[in-house]
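K.L.:
The sequence isn't on hand, but the structure is:
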């Protein structure tokens, strides 16, 4: 289980004295625990991936803001955090793999126009969660459906 792997990595980082990595892993565990407490459930791997995906997106937004403000020191901290978090995400999909998945989802959902975008995204989300930026996926679907 992914959550167990993160906990094991936290222990290893403690033993190795890797303070920066340990801090990021603690942030990950806190986000997972927060969602578990809020929803009163035990997160499975897919839900943990969703939490990690959200964390990466937040940090990418922060990096863009820090870069535009000229705060390279803070942007570097965020980049380090993204690197640690991405280590737990599956390998990213290539453009051709993503296009093939979009095409298959359009066929599976029976979509033919823009109003069917929700159906297509519903089919795609579990397949690409944590492996592609959902904004880019949405843009591909929109382009495919002629929007």
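P.N.:
Structure's in. What do you need? These numbers were taken from a predicted model, which means no experiment stands behind them.
K.L.:
only C-alpha atoms for contact and neighbour calcs from this point on.
P.N.:
Noted.
K.L.:
and residue 15, how many neighbours does it have?
P.N.:
Using other Cα atoms under 10 Å, residue 15 is surrounded by 11 other residues.
K.L.:
check which helix or strand covers it.
P.N.:
Per DSSP states H and E: residue 15 is located in helix 2-16.
K.L.:
Sort out which residues of that helix are buried, please.
P.N.:
Of all the residues in helix 2-16, those buried under the rule 16 or more other Cα atoms under 10 Å are 3, 6, 10, 13.
K.L.:
second one coming, line it up with the first:
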């Protein structure tokens, strides 16, 4: 089942349950996917493209949460936390820290990377392997630690 099919199914369920908050988040994600589809001139997006959009939406919410929390806006923070929880249901299972370290180490060995000069080369190979399964900033920190 594609992400769009799952979203449609969950949207119907949210309507039946009269869950306006969940419905709102699902509609927002669907709109983002449809906008990207129109922008790219495609009828259907690939699973990878859908995952990219979902990751972008999740990242935006996490950044907003940080801003609202630092500004003391607990009312808005709570709403964004809810949106994050809904979005995370559609994300693939996240890699553990150990798995992430293992992927980075293996990539460094394969690329024969020895210093921070090879950072771009390593990141270029690690990001496609971890896309949607790990936070990019976390991957960046691990690569930096391993290359120092």
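P.N.:
The structure has been received and is ready for your questions. Here the structure is a predicted model, which means the values were calculated and not measured.
K.L.:
Next, the mean deviation of the helix holding residue 15 of structure 1 compared to structure 2.
P.N.:
Taken over the aligned residues, the distance from helix 2-16 of structure 1 to structure 2 averages 1.6 Å (mean Cα distance after the TM-score superposition for structure 1).
K.L.:
Residues contacting that helix, please?
P.N.:
Contact with helix 2-16 of structure 1 is made by 19, 21, 22, 25, 26, 29, 45, 48, 88, as judged by Cα atoms under 8 Å, 6 or more residues apart in numbering.
K.L.:
any idea how far the nearest residue to the first one once chain neighbours are set aside is from residue 6 of structure 1?
P.N.:
Leaving out its chain neighbours, the residue that sits closest to residue 19 of structure 1 by Cα to Cα, 6 or more residues apart in numbering is residue 13, at 7.3 Å. When distances are taken as Cα to Cα, to the nearest Å, residue 13 of structure 1 and residue 6 of structure 1 turn out to be 10 Å apart.
K.L.:
who are the neighbours in contact with the residue nearest the centre of structure 2?
P.N.:
For structure 2, the residue nearest the mean C-alpha position is residue 55 (2.3 Å; Cα atoms, centre = their mean). Shown in contact with residue 55 of structure 2 (Cα under 8 Å, 6+ apart): 91, 132.
K.L.:
any idea which element it lies in?
P.N.:
Counting by DSSP H and E, residue 55 of structure 2 is found in helix 47-70.
K.L.:
what's that helix aligned against in structure 1?
P.N.:
Using TM-score structural alignment, the residues of structure 1 aligned to helix 47-70 of structure 2 are 45-68.
K.L.:
Buried residues in the matching stretch, which are they?
P.N.:
Quick answer for stretch 45-68 of structure 1 (16+ other Cα under 10 Å): 48-53, 55-56, 59-60, 62-63, 66.
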